[in-house]
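Trainee: Just need the structure, nothing else, for what follows:
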Amino acid sequence: MQTLRNAFRCSWSSPERLDGKTVVITGANTGIGKETAIDLAKRGAKVIMACRDMEKAEAAVKEVIEKSGSENVLCKKLDLSDIKSIREFAETINKEEPKVNILINNAGVMMCPYGKTADGFELQIGVNHMGHFLLTHLLIDLIKRSAPARIISVSSMAHSWSSINLEDINSEKSYDKRKAYAQSKLANILFTRSLAKRLEGTSVTTYSLHPGVIQTDLYRHLNGPQQFLMKIISPFTKSSVQGAQTTIYCAVEPSLVKESGGYYSDCAPANCSADGKNDELAEKLWELSCRMLSITWE
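Mentor: Prediction:
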């Protein structure tokens, strides 16, 4: 019903400017990340595109500059499947940037064959959750100093397909790529909820979102029948531009300044699964993430 209601809602747009603001977007060299970069650069923000593949990133920077008309766009190397790379990226940002007003945790992998990150995490939970959890932790002091500021995590309606297996978060006992993807997207929502509580009173707000079913190269790991299904429903899917709108909404919509920790879809508040509202589960995931990443984050 939520999706149906949202389909008939007037499309959202805002003249909001971001002059003098700095934005970091992970996975910004393709898809909705790139479209988000174009939009926020048009609004006057300095945009830092954090990407794994620097060759693709440099080509994307040129496109973002061309389409936005802003020269204030650059890329930096960030591999979210490698703690060393995340720490190096954060160190560079903390050293070179006086502020980060908006952090968009956008990068992700989807339903890939079983694999592990450089540090031994199952790939989907490692990149989609652990990598962004650590990155946010390493930038949080700079973000707080830049307040008012926002932290946005791109989740998915797929979060409702599974829960979080705290006993086997790396899917070592059994691996179902669909459930592992769902677990990682649920983790984004729970992280956002926990983070909002910890940031109360700091003027830093947090949001998670479902971008929509999008025409994206993330589907390359789907099997034959799944790819066939995606072809059938493709007329009803969103383009990358349309898919970026809820991210942009969470980044700039003035009325959200008083909101934090919520989940959004189609540029409006949306319902997440019961697990997505489970504060006890969120807290357990937070503690497990800190333990696995060997960090202390109160």
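Trainee: Please count neighbours and contacts with C-alpha atoms only from this point.
Mentor: OK.
Trainee: Remind me what the helix or strand hosting Thr136 packs against, helices and strands.
Mentor: Element membership for Thr136, per DSSP states H and E: helix 132-145. On a contact count with 3 or more Cα pairs under 8 Å, 6 or more residues apart in numbering; DSSP states H and E, helix 132-145 meets helix 83-96, strand 102-105.
Trainee: one more, for comparison:
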Amino acid sequence: MKDHGHCIVTGGTTGIGLAVARRLAEAGAAVTIVGHDRERGAAAKAAIDRAVGEERAEFLLADLSDQDQVRRLAATLMERHPRIAVLINNAGGLFGHRRVSAQGLEMTFALNHLSYFLLSLLLLPALRAAAPARIVNVASGAHRGVQLDFDDLQAERNYRPITAYRRSKLANLLFTRALARRLNPAEISVNALHPGFVATDLGTRNAFLPAFLWKLATRFAISPERGADTPVYLATAPEAAGFHGEYFYRCRPSEPSPAARDDQAAARLWQESLRLTGLSEAELNL
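Mentor: Model prediction:
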């Protein structure tokens, strides 16, 4: 990994993302962590560098719900790191009240799905340059039991925080499925995963639950370190290179919900995501 490009971890300043980034650095990789909080980012970079005993991490500031910032981030990454071996899409949120992004899109959908979509596609040239490269999408078992409402993707009529989150995680799996159909796995493989129910600050960060209730809810949750096991496996394990378009749990392939295997829904979400981000397959060479 050390001589084969660069690793990017979004949402890499806390929780699962920080644990993943540190372990990649410990394995010899140079790592960029992306987050929206400058102080957390500086602290995370320092912690990773201390853990490995040398400067191996960098932090880039970006609010990934804002497509303009995603585009600037991608341009910076491509300039600094023309060969990207691993992209781990991990940034996400759970919002207690309906909010909209800088582009006027519902925040959960914008951050949890469209940031994965836009950043992955913009970085394809650098990923191809590092072939065989890997894209790892952190999804969730919370995708089970919901379907996308294409008539109300922005939850304008009926916003429920947990439903918006679960649908965004379903979107992660449908995106993985659609992207896998368009990529040559010999160049870039893409897989998704459920990290487990992890004790992070996800539930308190954006007014979803009071801290004491989230603490009760997560009393049986696993640690971020254990939550990092499957993304690290998909990013680094030699045998994981043979998987493409799969869903993993506990470092093993798992079958997602029927809704996550719906090719028509995946194709429709793909087209909607192209429209909402202003991308075209022609310019992306897909």
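Trainee: what does the helix holding Thr136 of structure 1 contact?
Mentor: Applying Cα atoms under 8 Å, 6 or more residues apart in numbering, the external contacts of helix 132-145 of structure 1 come out as 80, 86-87, 90, 93-94, 98-103, 105, 149, 191, 202-204, 289, 293, 297.
Trainee: Identify the residues contacting the aligned residue in structure 2 for Asp275 of structure 1.
Mentor: The alignment partner of Asp275 of structure 1 in structure 2, by TM-score structural alignment, is Ala259. Ala259 of structure 2 sits next to 144, 146-147, 170, 265 when contact means Cα under 8 Å, 6+ apart.
Trainee: Could you give the separation of the helix ranked longest in structure 1 from the chain centroid?
Mentor: Longest helix in structure 1 by number of residues (criterion: DSSP state H): helix 177-198. With Cα atoms, centre = their mean, to the nearest Å as the basis, helix 177-198 of structure 1 stands 10 Å off its chain's centre.
Trainee: what's the answer for stretch 205-223 of structure 2, then?
Mentor: 21 Å.
Trainee: Show the end-to-end separation of that stretch, please.
Mentor: 17 Å (Cα to Cα, to the nearest Å).
Trainee: Over to stretch 164-179 of structure 1?
Mentor: 9 Å.
Trainee: Identify each buried residue in that stretch, please.
Mentor: In terms of neighbour count (16 or more other Cα atoms under 10 Å), stretch 164-179 of structure 1 has its buried residues at 164, 169-171, 177, 179.
Trainee: tell me, it lands on which residues of structure 2?
Mentor: Using TM-score structural alignment, stretch 164-179 of structure 1 pairs with 148-163 in structure 2.
Trainee: For the matching stretch, which outside residues touch it?
Mentor: So stretch 148-163 of structure 2 is contacted by 94-98, 105-106, 109, 146, 164, 167, 170-171, 208, 265 (Cα under 8 Å, 6+ apart).
Trainee: Following element in sequence after the longest helix of structure 1, please.
Mentor: Immediately after helix 177-198 of structure 1, counting by DSSP H and E, sits strand 204-210.
Trainee: Check what contacts that following strand and list those residues.
Mentor: Here strand 204-210 of structure 1 has contacts from 143-144, 147-157, 188-189, 192-193, 195-196, 199, 246-247, 250, 257, 259-266, using Cα under 8 Å, 6+ apart.
Trainee: and if we set it to 6 Å?
Mentor: 147-157, 189, 192, 196, 260-265 (Cα atoms under 6 Å, 6 or more residues apart in numbering).
Trainee: distance from that strand to structure 2 after superposition?
Mentor: For strand 204-210 of structure 1, the mean deviation from structure 2 after alignment is 0.5 Å (mean Cα distance after the TM-score superposition for structure 1).
Trainee: buried residues in that strand?
Mentor: By neighbour count on 16+ other Cα under 10 Å, the buried set for strand 204-210 of structure 1 is 204-210.
Trainee: Where in structure 2 does it align, residue-wise?
Mentor: The aligned range for strand 204-210 of structure 1 in structure 2 is 188-194, by TM-score structural alignment.
Trainee: that older thread, narrow the contacts of strand 204-210 of structure 1 to just the buried residues.
Mentor: In the contacts of strand 204-210 of structure 1, the ones that pass as buried (16+ other Cα under 10 Å) are 147, 149-157, 189, 192, 196, 260-265.
Trainee: Which parts of structure 1 are helices?
Mentor: According to DSSP H, the helices that structure 1 contains are 2-7, 31-42, 54-68, 83-96, 123-125, 132-145, 177-198, 224-233, 240-243, 245-252, 279-293.
Trainee: Can you tell me which of the ones you listed is most buried?
Mentor: Greatest average neighbour count among those goes to helix 123-125 (a mean of 29), per mean count of other Cα atoms under 10 Å.
Trainee: Which residue numbers in structure 2 does it align to?
Mentor: With TM-score structural alignment applied, helix 123-125 of structure 1 matches the range 107-109 in structure 2.
Trainee: Check the offset of the matching stretch from the chain's centre.
Mentor: That offset, for stretch 107-109 of structure 2, works out to 13 Å (Cα atoms, centre = their mean).
Trainee: same thing with stretch 103-119 of structure 2?
Mentor: 11 Å.
Trainee: Now tabulate the helices of structure 1 in a markdown table and tack on distance to Lys76 of structure 1.
Mentor: Putting the helices of structure 1 into a markdown table (distance: least, Cα to Cα, whole Å) gives the following:
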| stretch | distance to Lys76 of structure 1 |
| --- | --- |
| helix 2-7 | 36 |
| helix 31-42 | 14 |
| helix 54-68 | 8 |
| helix 83-96 | 7 |
| helix 123-125 | 22 |
| helix 132-145 | 14 |
| helix 177-198 | 23 |
| helix 224-233 | 33 |
| helix 240-243 | 22 |
| helix 245-252 | 21 |
| helix 279-293 | 22 |
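Trainee: All good on my end, thank you.
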